[in-house]
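Visitor: pasted the sequence and its predicted model underneath.
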Amino acid sequence: MARRRRVASVRPDQSFKGRQFTAEMILWAVRWYLMFPISYRDLELMLADRGMEIAHTTIFRWVQTYAPEIEKRIRLHLRQSNSSRRVDETYVRVKGRWTYLYRAVDSRGQTIDFLLSAKRDAEAAKRFFRRALGQPHTFNPRTITVDKNPAYPCAVTEMKEDGELWRRSQLRQCKYLNNIVEQDHRRLICLVRPTLGFGGFHTARRTLAGYGAMAMIRKGRVRKVGGRDTRTQATFVAKLFQVAA
């Protein structure tokens, strides 16, 4: 009976059911878009050069479907982060308006988490801290380094009072210590620039989830996957969907 349950649990991934193109081709296009600063039309031309006639709107739909799925599936495979947090937010244009992308890295520059928010206040900061603390690769931090944004002390104080955050966690408002995360923003900005802004909040959130996921993979955050080993990275992403690379 146990063997029968084990066999039944290993089913082919249905994520690509009904697609006109193969899963390998779809994941290749999605990975390339999320790794390099190119537009959908650029990627359309690259695929056409390889004999694959795929509209840029189709690639857009692939990214919207599979980028957040990659981000969700890699979480259990990430290495444990250390106890030092560097938190900052950067600006992302969505439908002609600026929104705020909260991001956190540890003292080694490894991405911990990210969250897109329409507002930059204490409630948004608490949502981000809760999201980061709820991940399997994180734990209560020893130090949290932030900039001079007054929302952070308010959020940390309230979370400590509610027992959501370790009472001995130290909040440091020191701009130069946050250079690690501020430098890390540049990689993201380079990827976002070819998009010329996002057409909607949900579109931005899904795409940014894919950017963040691929950034973690390329930084070597995934166990047994080298940050410079692109072949192993492609194999890892394929295995997330039970697809042969």
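Guide: That came through fine.
Visitor: can we go C-alpha only for contacts and neighbour counts from here?
Guide: Fine.
Visitor: helices along the chain, start to end?
Guide: In the chain, the segments counted as helices under DSSP state H are 2-9, 23-35, 40-49, 56-74, 122-133, 151-161, 179-192, 201-218, 230-240.
Visitor: buried deepest among the ones you listed, which one?
Guide: helix 201-218 (a mean of 22; mean count of other Cα atoms under 10 Å).
Visitor: for that helix, what is the distance to the chain centroid?
Guide: 4 Å (Cα atoms, centre = their mean, to the nearest Å).
Visitor: also this one, for the comparison:
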Amino acid sequence: MFLNRINFSRDWYADELHYHCKGKKLYIWAVRDERKNLVASVASSKRDGNAAKRFFRKAIKIIAGFIPDSITTDRWDAYPVAIRCPIPETTHKHGAIKYIQTT
């Protein structure tokens, strides 16, 4: 049985948040499209540029299957490099959002 792939829009919004679980800090990375479809979410023990790069690669290659036209993020310094390295053709709107609204 195969699941149907969601037709994600080409404009994405990405953010990360920290979460404490059993005394350990985890980071939840999330990206949604402009229609509020969750494209991808990943838990990580680190919040650094390499973790962000891995997350964007997974969201593009494994889940969405295409490169978005734009990604809007908060002002975290690692986002420009994390987006530019794996997907240089994507427009990055840096510092344009505070957080991802999940509802």
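Guide: Received, thanks. Quick caveat, the model's predicted, so the values are computed rather than measured.
Visitor: need the TM-score from the superposition.
Guide: After superposition, the two chains reach a TM-score (TM-score structural alignment, normalised by the length of structure 2) of 0.86; 103 aligned residues with a Cα RMSD of 2.0 Å.
Visitor: can I get the helices of structure 1 in CSV with distance to Thr90 of structure 1?
Guide: Compiled in CSV, those are given as follows (distance: least, Cα to Cα, whole Å):
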stretch, distance to Thr90 of structure 1
helix 2-9, 42
helix 23-35, 18
helix 40-49, 23
helix 56-74, 20
helix 122-133, 13
helix 151-161, 15
helix 179-192, 7
helix 201-218, 12
helix 230-240, 27
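Visitor: so how far is stretch 128-141 of structure 1 from its chain's centroid?
Guide: Distance of stretch 128-141 of structure 1 from the chain centroid (Cα atoms, centre = their mean) equals 14 Å.
Visitor: ends of it, how far apart?
Guide: End-to-end distance of stretch 128-141 of structure 1: 14 Å, with Cα to Cα, to the nearest Å as the criterion.
Visitor: related to what we said a few turns ago, which of the helices of structure 1 sits closest to Leu116 of structure 1?
Guide: Counting by Cα to Cα, Leu116 of structure 1 lies closest to helix 201-218 out of the helices of structure 1; the figure is 6.3 Å.
Visitor: where in structure 2 does that closest one align, residue-wise?
Guide: Aligned using TM-score structural alignment, helix 201-218 of structure 1 spans no residues in structure 2.
Visitor: and if you look at stretch 115-125 of structure 1?
Guide: The counterpart of stretch 115-125 of structure 1 in structure 2, counting by TM-score structural alignment, spans residues 42-52.
Visitor: Phe139 of structure 1 against Ser83, yeah?
Guide: Yes - using Cα atoms under 8 Å, Phe139 of structure 1 is in contact with Ser83, at 7.4 Å.
Visitor: wait, what's in contact with Ile83 of structure 2?
Guide: Ile83 of structure 2 makes contact with 53, 56, 90, 92 under the criterion Cα atoms under 8 Å, 6 or more residues apart in numbering.
Visitor: how much space between the closest residue in space to the second one that isn't next to it in sequence and Lys24 of structure 2?
Guide: Spelled out, it's Phe56 of structure 2. Nearest residue to Phe56 of structure 2, sequence neighbours excluded (Cα to Cα, 6 or more residues apart in numbering): Ile83, at 7.1 Å. To Lys24 of structure 2, Ile83 of structure 2 is 27 Å away according to Cα to Cα.
Visitor: need the contact list for the residue positioned nearest the centre of structure 1.
Guide: Compute the mean C-alpha point of structure 1, and by Cα atoms, centre = their mean the closest residue is Gly212, 2.5 Å away. In this structure, Gly212 of structure 1 makes contact with 71, 111, 114, judged by Cα under 8 Å, 6+ apart.
Visitor: and the gap between the closest residue to the first one other than its chain neighbours and Glu44 of structure 1?
Guide: If I follow you right, that is Glu71 of structure 1. Nearest non-adjacent residue to Glu71 of structure 1, counting by Cα to Cα, 6+ apart: Ala213, 4.8 Å away. For Ala213 of structure 1, the distance to Glu44 of structure 1 equals 22 Å [Cα to Cα].
Visitor: sweet, I'm off.
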